[in-house]
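Peer 1: This is the structure alone, sequence omitted:
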């Protein structure tokens, strides 16, 4: 069956399409995407493959992330950068797409919130007079040290307190 022009627009898979895709993958196996797509009206081989591999595969874990998984993800992003297919090898049952989405939607927010929190703390520090009579601006020292820590690859190191939000 040919894919018509309407299918070029991105539309969500329906529950019926998901079920048909599962059954068709069972029949043909999870590699023959051109054959599978012929049985899923209006869907390309790539759409079928992506949907199955990222959301429908029985091997996937689609449940909530644990704090341990988040810490491992942060560690691996620090190690490899945003190379999701490399990082995926450390996560049994999580798709590269799921891993990327977790990092980009959840962990980046935590990092930004922590930066804002640290900035607020630094601005509340008052100057202190030293024994030589000059003002010592702790804010200058703290700002430098905190921003050095925040802007390093080790931002989420075990020594740096991670604010956990669900």
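Peer 2: Thanks, I have the structure now. Remember, predicted model here, so these are calculated numbers, not experimental data.
Peer 1: drop to CA atoms for contacts and neighbour counts, all remaining ones
Peer 2: Fine.
Peer 1: quick one: the strands in this structure?
Peer 2: 128-129, 135-136 (DSSP state E).
Peer 1: Any chance of the ones you listed in a markdown table with distance to residue 117 as columns?
Peer 2: Output for those, formatted as a markdown table (distance: least, Cα to Cα, whole Å):
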| stretch | distance to residue 117 |
| --- | --- |
| strand 128-129 | 22 |
| strand 135-136 | 23 |
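Peer 1: Dump those strands to a markdown table, plus distance to residue 104 and mean neighbour count.
Peer 2: Formatted as a markdown table, the strands of the chain follow (distance: least, Cα to Cα, whole Å; neighbours: other Cα atoms under 10 Å):
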| stretch | distance to residue 104 | mean neighbour count |
| --- | --- | --- |
| strand 128-129 | 40 | 12 |
| strand 135-136 | 39 | 13 |
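Peer 1: Tell me which of these lies nearest to residue 78.
Peer 2: When the strands of the chain are compared by Cα to Cα, strand 135-136 sits nearest residue 78, at 35.0 Å.
Peer 1: Put this next to the first one:
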């Protein structure tokens, strides 16, 4: 064990060896607990979400939510309405500041069916 870091040991235990960890299919009750937790904490604080879903890790909660419940984003061509909205937003905020988080959030929120800025 000397060749393993403390973080590696903790992760191994919590992700693979913990006796209370659930594996396999999710129950309807677990799905409800997951959705309530995401509504309460949002989809960025997965450790907090997992604390409300006994037996599931933060990674399991994140994967379950993203694969089954997260809003699906449009990936095809932009519509003319989306183009018009995007042009209006760029005119309002400017085209040279794409890296600003608040700009990306504002544009992504206005075009909510499109994937958010990362």
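Peer 2: Thanks, I have the structure now. Please read all numbers here as calculations on a predicted model, not as lab measurements.
Peer 1: mind listing the helices for the first structure?
Peer 2: 15-28, 33-37, 45-51, 67-80, 84-87, 96-102, 108-123, 138-151 (DSSP state H).
Peer 1: Nearest residue to the middle of the second structure?
Peer 2: The second structure has residue 43 as the residue nearest its centroid, 4.4 Å off, counting by Cα atoms, centre = their mean.
Peer 1: pretty sure residue 118 of the first structure contacts residue 146?
Peer 2: Yes: here residue 118 of the first structure reaches residue 146: they are 7.3 Å apart, a contact under Cα atoms under 8 Å.
Peer 1: Give the equivalent position in the first structure for residue 48 of the second structure.
Peer 2: By TM-score structural alignment, residue 48 of the second structure lines up with residue 86 in the first structure.
Peer 1: check contacts around that match.
Peer 2: Residue 86 of the first structure is in contact with residue 80, counting by Cα atoms under 8 Å, 6 or more residues apart in numbering.
Peer 1: and if you look at residue 51 of the first structure?
Peer 2: So residue 51 of the first structure contacts nothing (Cα under 8 Å, 6+ apart).
Peer 1: Give the equivalent position in the second structure for it.
Peer 2: By TM-score structural alignment, residue 51 of the first structure lines up with residue 12.
Peer 1: circling back: of all the strands of the first structure, which one is nearest residue 142 of the first structure?
Peer 2: strand 135-136 (11.5 Å).
Peer 1: so the closest one aligns onto which residues of the second structure?
Peer 2: Using TM-score structural alignment, strand 135-136 of the first structure lines up with nothing in the second structure.
Peer 1: isn't residue 89 of the second structure right next to residue 108, touching?
Peer 2: No: in this structure, residue 89 of the second structure is not within contact of residue 108 by Cα under 8 Å, at 10.2 Å.
Peer 1: overlap in contacts of those two?
Peer 2: Residues touching both residue 89 of the second structure and residue 108 (Cα under 8 Å, 6+ apart): there are none.
Peer 1: Now do the match of residue 51 of the first structure against residue 5 of the second structure, distance only.
Peer 2: To residue 5 of the second structure, residue 12 of the second structure is 11 Å away according to Cα to Cα, to the nearest Å.
Peer 1: ok, now how distant is the closest residue to residue 135 of the first structure other than its chain neighbours from residue 45 of the first structure?
Peer 2: Setting aside the residues directly before and after it, residue 135 of the first structure is nearest to residue 129 in space (Cα to Cα, 6 or more residues apart in numbering), at 4.4 Å. If you measure residue 129 of the first structure against residue 45 of the first structure using Cα to Cα, the figure is 70 Å.
Peer 1: what does residue 28 of the second structure align to in the first structure?
Peer 2: In the first structure, residue 28 of the second structure lands on residue 67 (TM-score structural alignment).
Peer 1: How many neighbouring residues does its match have?
Peer 2: As a burial measure, residue 67 of the first structure scores 12 neighbours (other Cα atoms under 10 Å).
Peer 1: And for the one 5 residues further on?
Peer 2: Counted with other Cα under 10 Å, the burial measure for residue 72 of the first structure works out to 15 neighbours.
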